[in-house]
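1. What follows is a protein structure lacking sequence information:
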């Protein structure tokens, strides 16, 4: 074998092996990605074409060369079509169903014409060995269909390149590098074949299949380094950037495929460098958000930025292949701040007594239940104060119900001013109020009740230019909350406070009575 041809054979074998490697890699990694199946077919056909041409270069007779030439044409006619379909699907172009049937027609005819050329010579007018080369090289004179096939091939490749280049102006830098790598991989074999067709290639060697070894280096770089297909644009300019909701797209391995600008309001950790990385790696600074995403449960998420609290609802939508296999998921962050604020407002309206602006009885019990439940885990002391306005009926009878409402509101406001932030006050009913004092012992509870009583006694309210003085009676109780203690503790404390209040009224009103001291008598 002549030394001059060895380098071309080795390049052909290298290109075929690289094509085969990328084909297997694509089957394992990206077969369901947009354009993935056509990439697999293109690399497989390229492997057949390149290996066959390498074996053609090892041939010593024209019959051997003709045999391997036929093998080359099993793959060659379909490569440009698969590449075109790959690029169309890659950028999100939805091809009509009839298009493949039309596009495959010329490749099928090409293969038929090539295999039957000896009967009609419409593909090659003549086939003979060159006499001016140190190794056997076939000299081919193209017939009419050879040029039809060549023009068709170039049209498919040029359209593929144009489809990719059109996307450049719409994409970020990372996508542009990805597209340019793919375009470079498409251009190199064309340059090689042009050299061959114009007679400029050394020894008449067809540089098209040989140059595929270089071409697939670019494809390999785009596929592995730039995560080609895993980071496909998928018409992102039409979908992502028009959405007000924040969107992140992950593949089946939780690798970030894409995101839109709205998601940056949720987390600033996303940027162009995050594409192709695991969502776990990117969100390692935000453990809460990372855990929510990995749980894949639709939940509400609170984000604080610049002292502004925003509420989001996280939802997950699977990305399915044509065979209904999940190949990824879309995570959407919908701003529900207005909804949450409305719910909080409605909850407040449902929990607050409209007249006094303290908790109503139902919500008071609910809040106290939560407080007591917390204390039952660690232990603590809880006190209750129940009080009402003395001789309230006479106020209504003397000054009217409107004045009575003003007095109730006035007394509630005085009580609130004497309480801590952790204390809970509610309107028990009518002119009667109840207070829960967490982590408070009986002596301190008694002092608070006495402070409220004295402030009410020593103040007055003017209604219709008349001073109205009122007093209140108080019942106080307290109990240590034990771990996993009595489930009826709240109702017991409320009953004890009510009994102590009854005792205060019995003892002349405008006083404070403690349940424990009364019970000891």
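-> Now that the structure is in, tell me what you want to look at. Because the structure is a prediction, the values reported are computed rather than measured.
2. Every contact and neighbour count from this point should use C-alpha atoms.
-> Fine.
3. Report the contact partners of residue 74.
-> Going by CA atoms under 8 Å, 6 or more residues apart in numbering, residue 74 touches 45, 48-49, 111.
4. Of the residues you listed - the most surrounded one?
-> Among those, the one with the most neighbours (other CA atoms under 10 Å) is residue 49, at 29 neighbours.
5. ok, that one touching residue 210?
-> No: between residue 49 and residue 210 there is no contact under CA atoms under 8 Å: 10.0 Å.
6. show me where this structure has strands.
-> Remark: strands assigned in the chain by DSSP state E are 124-129, 138-142, 246-251, 256-259, 299-305, 308-320, 326-335, 380-389, 424-429, 432-438, 461-463, 466-468, 472-481, 512-514.
7. Quick one: residues contacting residue 283.
-> Residue 283 touches 269, 289-290, counting by CA under 8 Å, 6+ apart.
8. Restricted to helices, list these.
-> Counted as lying in helices by DSSP state H, out of the contacts of residue 283, are 289-290.
9. now that we have the contacts of residue 283, which one has the most neighbours?
-> In the contacts of residue 283, the most neighbours by other CA under 10 Å go to residue 289, 19 neighbours.
10. what about that one, distance to residue 335?
-> 15 Å (CA to CA, to the nearest Å).
11. what do you get for residue 464?
-> 50 Å.
12. Please say which of those two ends up with more neighbours.
-> Higher neighbour count among residue 464 and residue 335: residue 335, with 20 against 9, using other CA under 10 Å.
13. on that earlier part again, can you list the contacts of residue 283 in a markdown table and add distance to residue 72?
-> What follows is those, written out as a markdown table (distance: CA to CA, whole Å):
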| residue | distance to residue 72 |
| --- | --- |
| 269 | 50 |
| 289 | 54 |
| 290 | 51 |
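14. Got another one to weigh against that:
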């Protein structure tokens, strides 16, 4: 009966060894490159050596045979806790410095050396003898100083592994990833419990439950590996590929329930937290109707928000999550930061709309902008005034002082004019030395006063160019119209033509003056 009981223990241990071999082979074939996989291969391989050697130890008849197999066990056993630690570190994306790894490997190598030479110094075991209370040959070992050093090393490796995994557990959102980590933690704790029974002489007949516990431990790891895809879809893979993405990403199921989100998404929706997992996106966006509508329509769109008093532009994309049968399970919504692109587009648009020399609108953009302005004035029944002016005898400046001097005069005139304008006024370079100003909701009288102020300010300053003091004057023409939707209203082209006619009237009058289009009409009639 006792022999049958021993055979059952040996069979369990052999099964544990076979399981380790299977998991090692599976890892080699299926898990290359996955986080933690290489150390998983090593730990299953070394545990298989240890387990099979212990099965031979239990079947041995003499103490010499037991000691032989014990030494075989210790070729693998010292590395198992270290590989578990390295597996946990690699699994959670952490790396030890090379010098620290070398130091950690020193302890297992010392253990192997001291164990194999124990007969010379008894530094690892102080005594090795068969137990008198066992019905079959079981060795009784009394630990020496290094035995306890190694035991502490084993305990620390496993406990640090557990702590690393629990820290990672706290950072996970999905239950699926939490189950992966909890399964791994459970697998790590089983050998500690078994060691407690063995070291306190609670195990039956003094049999080391370590190999048996490893069979249970690797069943947990096997469950994580096969059922939860421990390395194929690991939490660290999620963190490095998903959680740390610069783009904001939120995952919804087919009922628009929040399944997951990454850290960048919390910048866009600061109210997001773990409590929203399992709730619909509409609960999060109750106070953000614009974004709620974009997500409801499910079409790519641009979205602008203000984060810390800074405008951020996002391009929202939708990617369906499909089964192998093309059945939609949900969707991934990504928020791509396009702030730099939007800024560049605005800058390019501004450059395309501006006159490079004077930094006022060019003729094309001025026309486009004033046409839109006139349309808005029609709806509000406002009025508008147009001022056209040019620099008197500008050709003479270019011919006598050069084009650089001419450019200096152009920039000076624009600078003087812009100082007199309101934010709502629009100024453009119409061509050469000719400029135009659109004044929304400005009476003819006010437009005249403004034009005259600009004229006086231009004429009063003497510029020093090429050591020569010059003074320029300018001539102005003004047109005005009421923008009433009920009656025929004038177009911007008509108003410009009228202002141009008034400008030429000012030149005929002797230049350096302001002329209104109404005065031109009166003079004609």
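-> Thanks, I have the structure now. These numbers were taken from a predicted model, which means no experiment stands behind them.
15. counterpart of residue 415 of structure 1 in structure 2?
-> Aligned counterpart of residue 415 of structure 1 in structure 2: residue 417 (TM-score structural alignment).
16. wait, its match sits on residue 454?
-> Yes: Residue 417 of structure 2 lies in contact with residue 454 (CA under 8 Å); the separation is 5.6 Å.
17. got the contact list for residue 500 of structure 1?
-> Residue 500 of structure 1 sits in contact with 474-477, 513-515, 518, where contact means CA under 8 Å, 6+ apart.
18. mind redoing it with 6 Å?
-> Residues near residue 500 of structure 1 by CA atoms under 6 Å, 6 or more residues apart in numbering: 475, 513-515.
19. circling back: burial check on the match of residue 415 of structure 1, number of neighbours?
-> With other CA under 10 Å as criterion, residue 417 of structure 2 counts 20.
20. ok, now residue 152 of structure 1?
-> For residue 152 of structure 1, using other CA under 10 Å, the count is 18.
21. Map it across to structure 2 for me.
-> Checking with TM-score structural alignment, residue 152 of structure 1 has no match.
22. And residue 152 of structure 1, how far from residue 109 of structure 1?
-> 12 Å.
23. count of residues packed around the alignment partner in structure 1 of residue 296 of structure 2?
-> Alignment note: residue 296 of structure 2 maps to residue 294 in structure 1; criterion TM-score structural alignment. Under the neighbour criterion other CA under 10 Å, residue 294 of structure 1 is assigned a count of 11.
24. who touches residue 294 of structure 1 in this structure?
-> Counted by CA under 6 Å, 6+ apart, residue 294 of structure 1 has zero contacts.
25. again, only using 10 Å
-> Shown in contact with residue 294 of structure 1 (CA atoms under 10 Å, 6 or more residues apart in numbering): 254, 279-280.
26. Identify the residue of structure 1 aligned to residue 322 of structure 2.
-> Checking TM-score structural alignment: residue 322 of structure 2 goes with residue 320.
27. Then residue 516 of structure 2?
-> Match for residue 516 of structure 2 (TM-score structural alignment): residue 514.
28. how near is its match to residue 459 of structure 1?
-> 24 Å.
29. So between the two, which is more surrounded?
-> Using other CA under 10 Å, the more surrounded residue of residue 514 of structure 1 and residue 459 is residue 514, with 24 against 14.
30. Show me what residue 395 of structure 1 aligns to in structure 2.
-> Checking TM-score structural alignment: residue 395 of structure 1 goes with residue 397.
31. Would you quantify the distance from the nearest residue to that match once chain neighbours are set aside to residue 152 of structure 2?
-> In space, and not counting its chain neighbours, residue 397 of structure 2 is closest to residue 406: 6.0 Å by CA to CA, 6 or more residues apart in numbering. According to CA to CA, residue 406 of structure 2 stands 88 Å off from residue 152 of structure 2.
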